[in-house]
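Peer 1: Please find the sequence and the predicted model below.
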Amino acid sequence: MGAWGDTPTSLFNFLILRDMDIKKWIFLAFLLTPVLFGCKSKAVQNQPSGDIDQKVQALLSEMTLEEKIGQMSQVDPGVFGGIGSVKEAVRNGQIGSVLNLVGAREVNEIQRVAVEESRLGIPLIIGRDVIHGFRTIFPIPLGMAASWDEELVRESASIAAKEAVSMGVNWTFSPMIDVSRDPRWGRIAESGGEDPLLNAMMARAMVNGYQGDDLSDPMTIAACAKHYIGYGAAEGGRDYNTTLIPDIYLYNVYLPPFRAAVRAGVATVMSSFNEINGIPGTGNKRNIREILKQDIGFDGFVVSDWASVEEMISHGFAKDGKHAAELAIKAGVDMEMASRHYANYAKELLDEGKIKMEWIDDAVARILRVKFRLGLFDHPYVDESLADSLLLHPRHLEVARKLAEESVVLLKNDKQLLPLKKGTKVALIGPMADQPYEQLGTWDFDSNEKDSKSVLEAFVEYNGSSNTFFAEGLEYTRDKSTDGFDEVERAIAKSDVVVAVVGEESILSGEARCLAELEMVGAQKELLELAASKGKPVVMVVMSGRPAGLYKTQHLADAIMYAWHPGTMAGPALTNLIFW
């Protein structure tokens, strides 16, 4: 555990202890930007290979316009009409990527159609949100950032890649490196917080972890830096909201993490939902085609966020789907996710002279380049036996535990209450003390709560059932009923120390999970007041997807540990920290 000064944000310091010092972080990032972002990375995936470029150009010369547009289209089988419809479109060269198809056998079958039944045999790239682990879940990215351990974060991404590969995934929509300064915004859970330097460290670590030293290694996957750009600056902390970003902030705050990702060799970048000074991120030619591709030198491909091409209509920036496709292609978005405006209108736009053939060729060349770098043309299929040996491997769980431990932040420890001696009689209370699912956090699509070890489980295993008196008090964090408080009182009466595990459920953070208030929800404050009234030392452990406001509760605890949502190994990690 580190002091609060080891956490990713001084803004968070303000929220919890009213000690804001944003200027020092910006100044530090400004000083270190030339050092960090001027260094060459060992990764070389972003450097074009002459051999690959020759293959790309040769293949490009054989493609029809319809096949080129197909490479620029990504679909979700559930939205597209089912796997049968996807197979037919793949067979006809109308799709270049599929997302949210999981399972080695299922992926191999659709890949077989692409490679063996389509005219040119171009393999698919299979995308999935692998945000902080695949089956083994690590702390949420905001928690990982609090560790400041770049090597451990890199290893966690490498593990996530191996587990994802075993289930057919070869492309993740991560890392999310939006500089985020409003904890009301639900997606702050996915970011590295407010500091450009720390977000850049996370970007480099995760890209290197997912992609390794050689992207063609079958145990690596393509990374995707998102959301380009300024999504974390949403006004009022409201998701998808507009942003106002002067160039001085664009270049010195929001751009450095993406520059770091490109230098680390990131294969892909995702355009953002939000408007930036009135122009949607997906339609911003200056930011994508000029700054990202030309100035920074990114030579991978840009994918839209989910239907963000179509959402330019909702922004009032595009009048219809055809206009939206025109704006996105002009801007430099190479692949459209989920919506079908490229497929429906690109040929018509080209015939009308509203887009250029060179833009389409450039987009397709970028997509093919990534597929060649991934080695998909040589090894398109997945070993279907991998999952049995890789998912939840003991080493994976060990890294998850260690990273969970390093992510925890010690905010308070009066009279050196922590750590406790083994054998201490503990009243373990609170709605997050035995929540194997909720402690995993947001964006964990492929996890299984049965793999997750809760604080109660770990306490009993280490400290003994005879020394652990459990009474959650509240069934869930938003519970306002105090019916369970009598049981809490009885547990405290038998104990020497109270450990209260509070916070927020996983559903309260993540995409479209924005809050107006940051104080604890439900009757958790009343639960802590009850614990504090009994005259015994109180340890408060906060599990949350965002920095919470502890103005009204910090005085009720003698020690405070901020654990974020720590993932699969939350229980063992917290037990190791709380006890000798």
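Peer 2: Sure, I can see it. All of these numbers come straight from a predicted model, not from anything done at the bench. Numbering: from 1, shown residues only.
Peer 1: Every contact and neighbour count from this point should use C-alpha atoms.
Peer 2: OK.
Peer 1: now the helices for the stretch 101-250 of the chain?
Peer 2: Here the stretch 101-250 of the chain has its helices, by DSSP state H, counting those that start in this stretch, at 104-112, 141-147, 150-165, 196-211, 247-249.
Peer 1: Which helix or strand lies directly C-terminal to the shortest one?
Peer 2: It stands for helix 247-249. Downstream of helix 247-249, the first helix or strand assigned by DSSP states H and E is helix 256-263.
Peer 1: Give me the contact list for that following helix.
Peer 2: Contact partners of helix 256-263, identified using CA atoms under 8 Å, 6 or more residues apart in numbering, comprise 33, 36-37, 40-41, 43, 46, 177-178, 196-197, 199-201, 203-204, 207, 225, 228, 296-298.
Peer 1: and those residues, which are buried?
Peer 2: Buried members of the contacts of helix 256-263, counted by 16 or more other CA atoms under 10 Å: 33, 36-37, 41, 43, 46, 177-178, 196-197, 199-201, 203-204, 207, 225, 228, 297-298.
Peer 1: and the gap between the residue positioned nearest the centre of the chain and Phe138?
Peer 2: Centroid-nearest residue in the chain: Ile131, 3.6 Å away (criterion: CA atoms, centre = their mean). Distance of Ile131 to Phe138, computed by CA to CA, to the nearest Å: 9 Å.
Peer 1: Next: Gly81.
Peer 2: Using CA to CA, Gly81 is found at 33 Å from Phe138.
Peer 1: ditto for Trp359
Peer 2: 39 Å.
Peer 1: Could you check which of these two has the larger neighbour count?
Peer 2: Phe138 (34 against 16; other CA atoms under 10 Å).
Peer 1: in terms of contact, does that one touch Lys402 like I think?
Peer 2: No. With contact defined as CA atoms under 8 Å, Phe138 does not count as touching Lys402 (9.5 Å).
Peer 1: Strands of the stretch 401-550 of the chain, residue ranges please.
Peer 2: Using DSSP state E, counting those that start in this stretch, the strands of the stretch 401-550 of the chain run over residues 409-413, 426-429, 468-471, 497-503, 538-543.
Peer 1: now the ones you listed as CSV including mean neighbour count and distance to Leu65?
Peer 2: Below are the strands of the stretch 401-550 of the chain laid out as CSV (neighbours: other CA atoms under 10 Å; distance: least, CA to CA, whole Å):
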stretch, mean neighbour count, distance to Leu65
strand 409-413, 20, 54
strand 426-429, 27, 63
strand 468-471, 24, 65
strand 497-503, 26, 53
strand 538-543, 26, 52
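Peer 1: Pasting the second one now:
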Amino acid sequence: MDPFEDPSLGIEERVDDLLPRLSAEELVGLLFHTVIECGPDGSLLEGPGRIAKSATRDVVVGKAMNHFNVHALADARTAAAWSNRLQELACEQPHSIPVTISTDPRHAAAQNAGTSWASVFFSQWPDPMGLAALDDLELIGAYNDVVRREYVAVGIRAALHPTADVATEPRWGRQRETFGQDSGRATAFTRAAVRGLQGDALGPDSVSATTKHFPGGGPQAGGEDAHFPYGRDQVYPGGRFVDHLEPFRAAIAAGTAAIMPYYGRPVGLSIDDEAIEEVGFGYNRQILTGLLREQLGYDGVILSDWELVNDNHVGDQVLPARAWGVEHLDPAERMLRLLDAGIDQFGGEECTDLLLALLAEGRVTRERLEASARRLLRVKFALGLFDDPFVDVDAAPSLVGAPDAVAMGLRTQARSVVLAAVGDALPLRAGVRAYCEGLDAAAAAGHVTVVERPEDADVALVRLRAPFEPRSDLFLEQWFRAGSLDFPPGLAHRLGRIAAHCPLVVDVSADRPAVCTPLLAVADSLTVTFGVSDAAWLDAVTGRVPPEGRLPIDLPSSMDEVRASAEDVPGDTPHALFRAGHGLRLPTR
């Protein structure tokens, strides 16, 4: 064995031995982290995928890359078999550097190719906002421990979460991934999430955490998202930058393996009386080196968010590189700017030839690349990937979606339901005749007697999604919900016609807040949910699993107050319909 292959040696000793052995191609390959797709029945793709730009062999062997964010997976056995094939392919590299497979969240029902995946063979839980509604640190740790066990079983060893952003802007479309609007709670929950994934220290049974989006992606101007040019600005009109930073301090103290800065560019921000350059956080040396490295003392991996160097081509659509504030730079200049800011790894990119050229031209040094490669290799060694990167394909189906985890996830969904207003209709009586909209008839039939008309019903059950304004049909844009929080003006009138026949129970599935004021005029009862299935919601409103949730965010009373509020200040609408912390209990019959 070479020293780097010897598990009896310390991590630093192994890294010290391996680094000088690496060719320029191997060194550069470590600094890229892009999308990969699983082929049919766990095969390796022999050509580009729907989103993946290259065949798997081309990136693993041809470009010496070994960090990949996997997209859709069919089932546990397929995922595990694919992971093993990927690790076998990596053995064809000169030093057999194992692959680190990462993923966006998979344990909730939401599907967004830019942020999360619906993978129903994993146990299913509420969104992080729903976990926050239960305000239970032990639950956050237990949930993330389940996530860790299920990821490890299929070979996923890096989580592109938790999301430590503080949800202070009601219109922002990524709030469901957060722990709500309270910085203190988000800080405690982020710490618990990192420890649930990693343990007290990274080890062979850990999943490395990537805490995002430094230094807090919540205060987006007008609530628009920085994935898109019209949402590039982050603003702090209330002067609350420090509140958004606190959860990241906790993640660093908990040992988070990686931190991801957001796309946004800070506008009008000063730190210690120093004006911060208005360029995206990934390019911002004041933020990444000055604040994160030097002031906060972080020496883990800094992984950029996706596609900061090149435009992304998906089908016939071209999505511009998210180079906010440095759009005028060419790809080589953007890459140099990212490295100078402090980035260790380029997310969503596979342009290894560009970095190799910069190295050959002397525009970037091997010493600079080795500094980042050292951080990346430390994580691989700590996770035990160099010693055994393979998983047990036969065991995976029993380890993923185990009955106890599934039952706990379903029960947690039901418990997380928030009762905003409760009338005489709740809890639902056994066998009650129910007219249903927006929920699956088969799920409802297990709890109530479903009827076709409100006229024949004892109660009406209606589940609504929080409103939004579609932006366009561009890739990704269709999944990011933005704009007004008002329901269509005719909705309350239509629901009132239903309520004329029977008591009306309305649920609002809140991936962001909604202006529910008009609903209270027609609904007997109002619930708010954060990633709760029909079956779990019915468990809650029937009292089978009593709902315990309390709002982790305010529900505003009007859009006028939302538009007048400061993006970085929690609870900044003066006459909120329901404040964070609100939540009633079912009456006893």
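Peer 2: Thanks, I have it. Treat the numbers as computed from the prediction; the structure is a model and nothing was measured.
Peer 1: For Lys330 of the first structure, find the nearest of the strands of the stretch 401-550 of the first structure.
Peer 2: Closest to Lys330 of the first structure of the strands of the stretch 401-550 of the first structure is strand 538-543 (CA to CA; 43.8 Å).
Peer 1: Average offset of that closest one relative to the second structure?
Peer 2: Following the fit onto the second structure, the mean deviation recorded for strand 538-543 of the first structure is 2.2 Å by mean CA distance after the TM-score superposition for the first structure.
Peer 1: corresponding residues in the second structure for the next helix or strand after that strand?
Peer 2: Using DSSP H and E, the helix or strand that follows strand 538-543 of the first structure towards the C-terminus is strand 559-562. Counting by TM-score structural alignment, strand 559-562 of the first structure pairs with residues 525-528 of the second structure.
Peer 1: circling back: relative to Leu124 of the first structure, how far out is the residue nearest to the centre of the first structure?
Peer 2: Taking CA to CA, one finds Ile131 of the first structure at 21 Å from Leu124 of the first structure.
Peer 1: now Lys322 of the first structure
Peer 2: 26 Å.
Peer 1: just Val303 of the first structure next, same as before
Peer 2: 14 Å.
Peer 1: Nearest to Gly103 of the first structure, out of the strands of the stretch 401-550 of the first structure?
Peer 2: strand 538-543 (31.3 Å).
Peer 1: The closest one aligns to what range in the second structure?
Peer 2: Strand 538-543 of the first structure covers residues 504-509 of the second structure once aligned (TM-score structural alignment).
Peer 1: swap in stretch 232-239 of the first structure?
Peer 2: Stretch 232-239 of the first structure covers residues 218-225 of the second structure once aligned (TM-score structural alignment).
Peer 1: That stretch spans what distance, first to last residue?
Peer 2: Counting by CA to CA, you get 9 Å between the two ends of stretch 218-225 of the second structure.
Peer 1: cool, stretch 310-320 of the first structure as well?
Peer 2: Termini of stretch 310-320 of the first structure sit 8 Å apart (CA to CA).
Peer 1: any idea how far the match of strand 538-543 of the first structure is from the chain center?
Peer 2: Centroid separation for stretch 504-509 of the second structure versus its chain: 26 Å, with CA atoms, centre = their mean, to the nearest Å.
Peer 1: What of stretch 463-470 of the second structure?
Peer 2: Chain-centre distance of stretch 463-470 of the second structure: 20 Å, with CA atoms, centre = their mean.
Peer 1: same check, this time on stretch 241-252 of the first structure
Peer 2: Relative to its parent chain, stretch 241-252 of the first structure has a centroid offset of 22 Å by CA atoms, centre = their mean.
Peer 1: Straight-line length of that stretch, end to end?
Peer 2: Start-to-end span of stretch 241-252 of the first structure (CA to CA) is 22 Å.
Peer 1: Which residues does that stretch contact?
Peer 2: Contacts for stretch 241-252 of the first structure (CA under 8 Å, 6+ apart): 30, 196, 230-231, 233-235, 274-278.
Peer 1: Tell me the one of those nearest Gly96 of the first structure?
Peer 2: Asn274 (25.4 Å).
Peer 1: What residue in the second structure is paired with the closest one?
Peer 2: In the second structure, Asn274 of the first structure lands on Gly264 (TM-score structural alignment).
Peer 1: if I pick that match, what's in contact with it?
Peer 2: Counted by CA under 8 Å, 6+ apart, Gly264 of the second structure has contacts 217, 220, 226, 231-234, 279-281, 324.
Peer 1: Strands - which of those residues land there?
Peer 2: Counting by DSSP state E, the contacts of Gly264 of the second structure place 233-234 in strands.
Peer 1: Redo the contacts of Gly264 of the second structure as TSV? Include distance to Ala521 of the second structure and neighbour count.
Peer 2: As requested, these are exported to TSV (distance: CA to CA, whole Å; neighbours: other CA atoms under 10 Å):
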residue	distance to Ala521 of the second structure	neighbour count
Gly217	35	30
Gln220	32	28
Ala226	36	22
Gly231	35	19
Arg232	38	24
Asp233	37	25
Gln234	36	30
Val279	46	21
Gly280	44	26
Phe281	44	30
Trp324	44	24
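Peer 1: Tell me the one among the contacts of Gly264 of the second structure nearest to Val35 of the second structure.
Peer 2: Of the contacts of Gly264 of the second structure, the one sitting nearest to Val35 of the second structure (CA to CA) turns out to be Ala226, at 19.6 Å.
Peer 1: Can you tell me the closest non-neighbouring residue to that closest one?
Peer 2: Arg232 (4.5 Å; CA to CA, 6 or more residues apart in numbering).
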